[in-house]
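Undergrad: task: produce atomic coordinates for the following.
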Amino acid sequence: MKITRIETFYVPPRWLFVRIEADDGHFGWGEASLEGYAEAVDGAFEALRDRFIGHDPRRIEDIWQVAYRGGFYRGGPVLMSALSGLDQALWDLKGRACGLPAWDMLGGLVRDRIRAYAWIGGDRPHEIAAAARARREQGFGAVKMNATAELDFLGTPKLLAEVVERVQAAQAEGVDVGLDFHGRVHRPMAKQLAKLLEPLGLLFIEEPLLSENPEGLEQIARLVSTPIALGERLYSRWDFKPFLERGAVDIIQPDLSHAGGLSECRRIAAMAEAYDVAVAPHCPLGPLSLAACLQLAGCAPNVALQEMSLGIHYNVGHDLLTFVTNPQVLTPVDGFLPIPTGPGLGVEIDEAAVREAHATPHRWRNPVWRARDGSFAEW
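TA: Predicted coordinates:
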């Protein structure tokens, strides 16, 4: 079996799908989405095509090692997102060829389903209670929301109190809440806010500081008992290593479309298990990314929670299941997502619809925010 084609597709609202085909007709799908940088990731596939057209697609680990190490420069969001999509598609192809789910080839099931959570926004704190109630009525028992909108380096007690009020409004609807600081909060405020939120019993606080500040994250982790989560902007096991060694994180959130795909995220999860750290994969993306996450949940014992983008505010015009022909495999039941049992990633993509969408490629960009004084504010 030899790889004959590696195709990429711009899929709305902001995704990049990958399709690999072999000379015997077997194929596999993956997702290399890097929000706002689809063009850059697509460009990285030129080198991957040169290297792997004609290669045996069943040799997934060899392809991973060559793709990661063979170009001399390695790591970072663009190269690792391209490798992630390639890796997912290879597992999908091999699973289809063997008639096995990816989790079965990675050691077999450790669970039948995984608890899911959905977004309720929070950037603009209108109708938080109604949004939480709507998610509960959909069957979700857990939600995630942003803590704040634009922030200065220093804030007022009133602003901090408003964050608490919004969390309490969501909790009053009977759901557990994870709070995402989104890297927007600077150290002087992050310590205050984390301490103020501690009595609320949050599932976690996510990215209380950006991951380039490991010393500050370590300080916050020692300041409060609330679990600290991070990892969407880390791209390999080597990136996660110092946070695990410092004890600066309780829940890691690798993104299977950014952090080397299913292969690397399985290794990251195993490394985290040695530190008694939970895994809750980051996934505000498309159906293939979520399907890959569920394959990881199926075989990694320390996966505890799964994010999904159903109805997320980014999904304008096209939602999580738009391009899926078997949507039941990615549909939560009583707040849990079932582990897919179909071959490969377990999800079937409407190829004709993907090709049609790609004919008018998206150009998604995240907004740029400004603080009250006109300076740049983290989004």
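
Undergrad: hey, let's count contacts and neighbours off CA atoms from now on
TA: Noted.

Undergrad: ok, residue 293 - contacts?
TA: 256, 262, 281, 283, 306 (CA atoms under 8 Å, 6 or more residues apart in numbering).

Undergrad: by neighbours, which of these wins?
TA: If you count neighbours using other CA atoms under 10 Å, the busiest of the contacts of residue 293 is residue 256, which has 35 neighbours.

Undergrad: next, the second sequence, to be compared with the first:
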Amino acid sequence: MKITRVETFLVAPRWLFCRIETDDGLVGWGEPVVEGRALTVRAAVHELAELLIGADPLRVEDHWQRLTKGSFYRGGPVLSSAVAGLDQALWDIAGKALDAPVHQLLGGPVRDRVRVYGWIAGDEPAEVADAVTAQVEAGLTAVKMNASGRMSRLAGVAEIDGVLDRLAAAREALGPHRDVALDFHGRFTAANARRIIPLLADARPMFVEEPVLPEYSHLIGDVVRASPVPIACGERLYSRGEFLPVLQAGIAVAQPDLSHAGGISEVRRIGALAETFDVPLAPHCPLGPISLAASLQIAFSTPNFLIQEQSLGIHYNAGADLLDYVLDREMFRFHDGHLLRPTGPGLGVTIDEAAVRKADETGHDWHSPIWRHDDGSLAEW
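TA: Predicted coordinates:
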């Protein structure tokens, strides 16, 4: 069996899919994308595909080594995301060739269901209660939301109170038996994080995500020491090497993204590394159905898994949603706030290829918003 073709598809709302085909008709799907840089990653995928054409698709680890280390310049979000999607597709082919779900190839399932959470915006405090209620009515037992909109470099009283008001509204809507996590989204300076996080403790958030920008990871230990709330990070970290310092600094939850951090091959190793620090894994996934399917394969085979993000109904999904490119939706049906273990071969998701090809005819041009402070200087989005 040999790889004969690698294709990419730019599909709304902001995703990039890849398709690997073999000479005996097996097809694997992956989701390689950097949100806002889809075209750049698309070019990287096709450049890397030159290493795959004519090769045996079942040599998944060897391919990962060549794709990540076959060039003198390595790493970073674009290359790591391109590799991630190709890696997902290769695992998908391997599972289909062996008639087994990927989690079976990774050692077999360690649980029968995984808890999931939904994402609500949180940028506008008045919308929080209604958004939380909608997620609860959809059957979820946990949500994550932005802690704030634009934040000053040193927050004022009104900004701090806005964070507390958002969390209070969410907690009231959730009650004591459901969970809320707060995403600082890299919008907070380290000083703001150290000042504000202790004020959140009474509402008992599950965790605070990305309290400082990844380029300030050397400061995250200071935030951890000042925080009575578990600290999570990792959506913008792309390898074991980048996770090691934050694990050593004492983070409580590791959040690699299956479409950014080198795919299934690298995230399973990040999970094992996190386990040596007694840190659970909560894969980041505000993306499409292939990324979520790959995340679930990790979730079902990783002992130190905590909870899984999913994007159904997320505000980014204007014009297309999680299930629009999927033929069999049962895999993504909620059961008491959980998803059940998929048993189909490969990633377990059945992609509607006709819908994907049609969507690619239009494509998309999604980019991250540009925010500015009142003085005109750039603000973190």
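
Undergrad: circling back to that earlier point, out of the contacts of residue 293 of structure 1, which comes closest to residue 165 of structure 1?
TA: Relative to residue 165 of structure 1, the closest of the contacts of residue 293 of structure 1 is residue 306; by CA to CA it sits at 25.5 Å.

Undergrad: out of everything not next to it in sequence, what's closest to whatever residue of structure 2 lines up with that closest one?
TA: Counting by TM-score structural alignment, residue 306 of structure 1 lines up with residue 308 in structure 2. Once flanking residues are discounted, residue 308 of structure 2 sits nearest to residue 116: 4.5 Å by CA to CA, 6 or more residues apart in numbering.

Undergrad: what sits against residue 191 of structure 2?
TA: Neighbours of residue 191 of structure 2 in contact, by CA under 8 Å, 6+ apart: residue 154.

Undergrad: name the SS class of the counterpart of it in structure 1, please.
TA: Matched by TM-score structural alignment, residue 191 of structure 2 corresponds to residue 188 in structure 1. Three-state assignment for residue 188 of structure 1 (DSSP: H, G, I helix; E, B strand; the rest coil): helix.

Undergrad: just give me the closest of the contacts of residue 293 of structure 1 to residue 111 of structure 1.
TA: residue 306 (13.2 Å).

Undergrad: got the residue ranges for the strands in the stretch 151-300 of structure 2?
TA: Under the criterion DSSP state E, counting those that start in this stretch, the stretch 151-300 of structure 2 carries strands at the ranges 179-183, 208-209, 231-233, 253-254.

Undergrad: in contact with residue 292 of structure 2, which residues?
TA: 285, 310.

Undergrad: under the alignment, what does it map to in structure 1?
TA: Using TM-score structural alignment, residue 292 of structure 2 pairs with residue 290 in structure 1.

Undergrad: from residue 192 of structure 1, how far out is that match?
TA: 34 Å (CA to CA, to the nearest Å).

Undergrad: again, but for residue 315 of structure 1
TA: 33 Å.

Undergrad: now residue 17 of structure 1
TA: Applying CA to CA, the value for residue 17 of structure 1 to residue 192 of structure 1 is 41 Å.

Undergrad: longest helix anywhere in structure 2?
TA: Longest helix of structure 2, by residue count under DSSP state H: helix 76-97.

Undergrad: using the three-state scheme, assign the residue nearest to residue 308 of structure 2.
TA: Secondary structure, three-state DSSP: residue 116 of structure 2 is strand.

Undergrad: shouldn't it be in contact with residue 337?
TA: Yes - the pair residue 116 of structure 2 / residue 337 is scored as a contact, 6.1 Å apart, by CA atoms under 8 Å.

Undergrad: any shared contact partners between those two?
TA: 140-142.

Undergrad: inside strands: which ones of those?
TA: When these are checked against strands (DSSP state E), the matches are residue 142.

Undergrad: got the angle between the helix or strand where residue 134 of structure 1 lies and strand 176-180?
TA: If you go by DSSP states H and E, residue 134 of structure 1 is part of helix 128-137. Interaxial angle, helix 128-137 of structure 1 versus strand 176-180 (axes from the mean of the first three to the mean of the last three CA atoms, to 10 degrees): 120 degrees.

Undergrad: which neighbouring elements make contact with helix 128-137 of structure 1?
TA: Counting contacts by 3 or more CA pairs under 8 Å, 6 or more residues apart in numbering; DSSP states H and E, helix 128-137 of structure 1 is packed against strand 142-146, helix 157-171.
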